[in-house]
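my questions are about this predicted structure, shown below with the sequence.
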Amino acid sequence: MNMIFKDRFNNKVAIVTGAAQGIGKGVAERLAKEGAKTILVDRSDLVIEVTKSLQDQGLDALYVTADLETYEGFQKVVNETLKHAEHIDILINNVGGTIWAKPFEHYQEDEIIKEINRSLYPTIWGCRSVLQPMIANGGGVIINVSSIATRSINRVPYAAAKGGVNALTASLAFEQAPNNIRVVAIATGGTEAPERIIPRNENPMSEQEKVWYQQIVDQTRNSSLQKKYGTVEDQVSAILFVASDEAKFITGVTIPVSGGDLG
């Protein structure tokens, strides 16, 4: 059952990346229902349909399509947001996700680069792009969606990218605390989610890749004290709590939401 705190984000302007599906979609929907002017961002046009659904409910939602693997792409998001709102209060950096599942010796050079580009750079560019508007506004909140996969198997490049997200979170929070900007990471554990409409890897897995992926699933479940996967709503609730004023004394940390797996 979704717990909606109707007015928790009244008068807040929130950007959510990767908002077309999965955790990002859930976060954007809850933010809008809890009063935020919500900017849904994705490179897929699927984000238009999600935004229209919110608008049809009378909620304050806009979309921007952009490639967030580039600084220029994220600057477009910020510029479009500031056309429709006078400030930016919250950024949820949600873009990321492992593309391949296999032991590191089987990764090719271009695959490693693509993993880092997908799961590290959108968060770096997002943090950089919103800083000046947040500083000018007297503060803000940045939530970086990380992963417990920093201690995992068969996805080393992804683990390295999320380790970078955790370090970015700690260092940026240290630096920006005088500007009243909080920075927190949520390390998601194994999460049961609807099948992706647009898969991260366009090529179907080989039989060997299916075995390697199952090893990830088994290791993730076994590493959890609760021995299970969580739900999208588990992640959404944690992200929204940390983004809210209820968590105003929390910054500079990576919080695992993973049934006890510390990553």
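The structure has been received and is ready for your questions.

please count neighbours and contacts with C-alpha atoms only from this point.
Will do.

using the three-state scheme, assign residue 185.
With DSSP: H, G, I helix; E, B strand; the rest coil as the basis, residue 185 sits in strand.

what's near enough to touch it?
Contacts were defined as C-alpha atoms under 8 Å, 6 or more residues apart in numbering; by that measure residue 185 touches 143-146, 165-166, 169, 252-255.

quick one: the strands in the stretch 51-200 of the chain?
Under the criterion DSSP state E, counting those that start in this stretch, the stretch 51-200 of the chain contains strands at 61-65, 90-93, 140-147, 181-188, 191-192.

one more structure, for comparison:
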Amino acid sequence: MTRPSRFTARVALVTGAAQGIGRAVALGFAAEGARLVVADRSPLLEETRAQIAALGAEVEAVTVDLEAFAGAQALAAAATARFGAIDILVNNVGGTIWAKPYEHYAETEIIAEINRSLYPTLWGCRAVLPVMLAQGRGVIVNVSSIATRSIHRLPYAAAKGGVNAITASLAFEYSGRGIRIVATAPGGTEAPARRIPRNGAQRTVAEEAWYQEIVDQTVSSSLMKRYGTLAEQAAPILFLASDEASYITGVTLPVGGGDLG
């Protein structure tokens, strides 16, 4: 259920908006009156931009690599150049690249997982803070994961544990200065197959088995014994970004059907 005026005139910046949760969140903001800046490094971002424009919302699409601070700085600059403010930032970039027991991860794979799922949030927060501090207001919603307690994704779990720490520590530093910092931790989520996969290599028989073990563990750990939907992941993010959550900061909300991560 949307509330058409909940984000009227607010400027919302959503990263990882080309597919999945990021696209669902961006469309939710658009339906509720926000002006959007959407970011991704995938060319599929243009589809998100077009869908937002079709809803009648103002939108700027920025193709950028957020694993580097320069990319996050460029994104913040593009948002302020277009709209003059950043009221909300949703740090949504991340996702498991490989799924296997930790002893099978190569050094380069561990580094790649951290680069993918920790640095975009770290850099994104740093890039928007000067803007939000100058405004005297702002909301940052980080997207973590219940996979901080999981199997076969240890580097990803470490990265998302870092996202939880960023959320808590930033809240201690900046909540008294008008900026709320919160997070959600999605559980297993039903979504269309990624058209541009994080790992394009064909899975081996062993890798297929390891991935199935993740699925089985995720369902087993959920009290509801199922995956969530994109809508069920987007709704808590929109709530936390809204004035309805004005007295909530420094927390990570698990959204995993009762799995607390």
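Good, I have the coordinates. Note that the coordinates shown come from a computational prediction; the quantities given were computed from them, not determined experimentally.

got a TM-score for the pair?
The TM-score (TM-score structural alignment, normalised by the length of the second structure) is 0.99; 261 aligned residues with a C-alpha RMSD of 0.7 Å.

onto which residues of the second structure does stretch 38-53 of the first structure map?
Mapping stretch 38-53 of the first structure onto the second structure (TM-score structural alignment) gives residues 36-51.

same question but for stretch 70-86 of the first structure, I mixed them up
With TM-score structural alignment as the criterion, stretch 70-86 of the first structure aligns to 68-84.

who touches the matching stretch?
With C-alpha under 8 Å, 6+ apart as the criterion, stretch 68-84 of the second structure contacts 11, 13, 37, 39, 60, 62, 64-66, 85-86, 119-120, 123-124, 127-128.

same check on stretch 173-183 of the first structure?
Residues contacting stretch 173-183 of the first structure (C-alpha under 8 Å, 6+ apart): 134-135, 138-144, 169-170, 172, 184, 248, 250-253.

which bit of the second structure covers it?
Taking TM-score structural alignment, stretch 173-183 of the first structure hits residues 171-181 over in the second structure.

among the contacts of stretch 68-84 of the second structure, the buried ones, what's the PyMOL command?
Selecting only the buried entries of the contacts of stretch 68-84 of the second structure in PyMOL, with 16 or more other C-alpha atoms under 10 Å as the criterion:
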select buried, resi 11+13+37+39+60+62+64+65+66+85+86+119+120+123+124+127+128
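
the contacts of stretch 68-84 of the second structure in helices, which ones?
119-120, 123-124, 127-128 (DSSP state H).

give the equivalent position in the first structure for residue 122 of the second structure.
Match for residue 122 of the second structure (TM-score structural alignment): residue 124.

report how many residues lie close to its match.
21 (other C-alpha atoms under 10 Å).

could you do residue 5 of the first structure as well?
12.

measure residue 115 of the second structure to residue 23 of the second structure for me?
21 Å (C-alpha to C-alpha, to the nearest Å).

related to what we said a few turns ago, may I ask which two of the ones in helices among the contacts of stretch 68-84 of the second structure are separated the most?
119 and 128 (14.2 Å; C-alpha to C-alpha).

for residue 135 of the first structure, what is the corresponding residue in the second structure?
Aligning on TM-score structural alignment places residue 135 of the first structure opposite residue 133 in the second structure.

how about residue 113 of the first structure?
When the second structure is aligned by TM-score structural alignment, the residue opposite residue 113 of the first structure is residue 111.

its match and residue 159 of the second structure: what is the separation?
Taking C-alpha to C-alpha, one finds residue 111 of the second structure at 10 Å from residue 159 of the second structure.

neighbour-wise, which of those two wins?
Shown here are residue 111 of the second structure and residue 159; by other C-alpha under 10 Å, residue 159 has more neighbours (27 against 12).

surely that one is in contact with residue 113?
Yes: Residue 159 of the second structure is within contact range of residue 113, at 7.4 Å (criterion: C-alpha atoms under 8 Å).

the counterpart of residue 255 of the second structure in the first structure: what's it in contact with?
By TM-score structural alignment, residue 255 of the second structure lines up with residue 257 in the first structure. Residue 257 of the first structure is in contact with 186-189, 234-235, 238, counting by C-alpha under 8 Å, 6+ apart.

go with 10 Å
Neighbouring residues of residue 257 of the first structure by C-alpha atoms under 10 Å, 6 or more residues apart in numbering: 147-148, 186-191, 230, 234-235, 237-239, 263.

neighbours of the residue nearest to it when sequence neighbours are not counted, how many?
Using C-alpha to C-alpha, 6 or more residues apart in numbering and skipping the chain neighbours, the partner closest in space to residue 257 of the first structure is residue 188 (5.2 Å). By the criterion of other C-alpha under 10 Å, residue 188 of the first structure has 27 neighbours.

gap between residue 188 of the first structure and residue 254 of the first structure?
From residue 188 of the first structure to residue 254 of the first structure the distance is 10 Å (C-alpha to C-alpha).

shared neighbours, those two?
145-148, 262.

how about the helices of the second structure, start to end?
Using DSSP H, helices in the second structure cover 20-31, 45-54, 69-83, 107-117, 119-135, 154-174, 205-221, 230-241.

next, format these as TSV and append distance to residue 2 of the second structure.
Below are the helices of the second structure laid out as TSV (distance: least, C-alpha to C-alpha, whole Å):
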stretch	distance to residue 2 of the second structure
helix 20-31	7
helix 45-54	15
helix 69-83	23
helix 107-117	29
helix 119-135	26
helix 154-174	26
helix 205-221	28
helix 230-241	9
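
quick one, what contacts the residue of the first structure most remote from its centre?
Within the first structure, residue 207 marks the point farthest from the mean C-alpha position, 29.8 Å out by C-alpha atoms, centre = their mean. Contact analysis of residue 207 of the first structure by C-alpha under 10 Å, 6+ apart lists residue 213.

same check, this time on the one 3 residues further on
If you count contacts by C-alpha under 10 Å, 6+ apart, residue 210 of the first structure has them with 101-102, 204, 216.

quick check: the gap between it and residue 154 of the first structure.
Where residue 154 of the first structure is concerned, residue 210 of the first structure sits at a distance of 11 Å (C-alpha to C-alpha).

okay, and the common contacts of the two?
Common neighbours of residue 210 of the first structure and residue 154 (criterion: C-alpha under 10 Å, 6+ apart): 101-102, 216.

by neighbour count, which of those wins?
Most neighbours among those, by other C-alpha under 10 Å: residue 101, with 24 neighbours.

now do the same for it: its match in the second structure.
In the second structure, residue 101 of the first structure lands on residue 99 (TM-score structural alignment).

the residue farthest from the centre of the first structure corresponds to which position in the second structure?
Taking TM-score structural alignment, the alignment pairs residue 207 of the first structure with residue 205 from the second structure.
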